[in-house]
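pasting a predicted model and its sequence here:
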Amino acid sequence: MIKIYHNPKCRKSREGLKFLQSLGVDFKVLEYLKKSLSVDELREILKKLGKKPDEIIRQQEDYYKKELKNKHFTDEEWLIILTENPALIQRPIVVGKYRAVIAQPPELMLRVIK
């Protein structure tokens, strides 16, 4: 089943959810700010994205700018930082059986659904 990691307060995430609904496929909405991802869940998503943890960071977030910018962390350290601060994760992320995408623009999710 398709999963969308969604933040209802984010315009891009709402656009992604609307686009996914328009496709008429079964999917599950996961509001990852309410229930944080585990390190293992995030590791699996990153594997499907083909990205490293520091490649999915929202660098415009105040916490990133004040606390993390220009600091160097290992991938494992980034995984912990992101699970403890999920607002730093780009969204929406759409995850299929084998692949995942950061659905900006929403049409990118077609790569996962097809």
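Good, I have the coordinates. Residues are numbered from 1 along each chain as shown.

only C-alpha atoms for contact and neighbour calcs from this point on.
Fine.

any idea how far residue 66 is from the residue most central in space within the chain?
Centroid-nearest residue in the chain: residue 93, 3.9 Å away (criterion: CA atoms, centre = their mean). Residue 93 is 25 Å from residue 66, where distance means CA to CA, to the nearest Å.

mind checking how far residue 5 is from residue 111?
Taking CA to CA, one finds residue 5 at 16 Å from residue 111.

between these two, who's got more neighbours?
Counted by other CA atoms under 10 Å, residue 5 and residue 111 do not tie: residue 5 has more neighbours, with 23 against 13.

pretty sure the more buried one contacts residue 32?
Yes - if you go by CA atoms under 8 Å, residue 5 and residue 32 touch, sitting 6.0 Å apart.

pasting the second one now:
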Amino acid sequence: MIKIYHNPRCSKSRNGLEIIKESGKNFEIVSYLENTPSKEELKQLLNLLNINAESLIRKNEAVWKENFKGKDLTEEQLIEAMVKFPKLIERPIVTNGKKAVIGRPPEKISEII
């Protein structure tokens, strides 16, 4: 099952959702700002994406600059920051079985659907 971690206010996320809809395949939308992934879910996503936590963080967000920028944080602390402040999570993330991509650019989503 295809799953998109979606923020409807983000144009890249909306474009990614359109790509999935156009595929005609079944999918699930996770509104991650309301239904924040747990630490375990984030660890699974990082594993599927084959990246570290820092690579999943949106560093231009005010909450990052105000609370975390310039600090030497562990992987665990970065994951905890994303759970506490889900706005920090890069978007959209799309999973399909054992594959996942960050949809930037949104066309990358086509690689796994």
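Received it, and whenever you're ready, just let me know what you need. What you are looking at is a predicted structure, and each value in this text was computed from that prediction instead of being measured.

just the helices in the first structure please.
Along the first structure, counting by DSSP state H, helices occupy 11-22, 39-49, 62-63, 75-84, 110-113.

of the ones you listed, which approaches residue 104 of the first structure most closely?
Closest of those to residue 104 of the first structure is helix 11-22, at 7.1 Å (criterion: CA to CA).

for that closest one, packing partners?
Here helix 11-22 of the first structure touches no other helix or strand, going by 3 or more CA pairs under 8 Å, 6 or more residues apart in numbering; DSSP states H and E.

average gap between that helix and the second structure?
Once fitted to the second structure, helix 11-22 of the first structure is off its aligned match by 0.9 Å on average (mean CA distance after the TM-score superposition for the first structure).

is it true that residue 2 of the second structure touches residue 99?
No - Residue 2 of the second structure is not in contact with residue 99 according to CA under 8 Å; the separation is 9.6 Å.

any common contacting residues for these two?
Shared contacts of residue 2 of the second structure and residue 99 (CA atoms under 8 Å, 6 or more residues apart in numbering): none.

look up how far residue 9 of the second structure lies from the residue mapped onto residue 58 of the first structure from the second structure.
For residue 58 of the first structure, the aligned position in the second structure is residue 58, judged by TM-score structural alignment. Using CA to CA, residue 58 of the second structure is found at 15 Å from residue 9 of the second structure.

next: residue 84 of the second structure.
Residue 84 of the second structure sits 19 Å away from residue 9 of the second structure when distances are taken as CA to CA.

of these two, which one has the most company?
Neighbours per residue, other CA under 10 Å: of residue 84 of the second structure and residue 9, the larger number sits with residue 84, 14 against 8.
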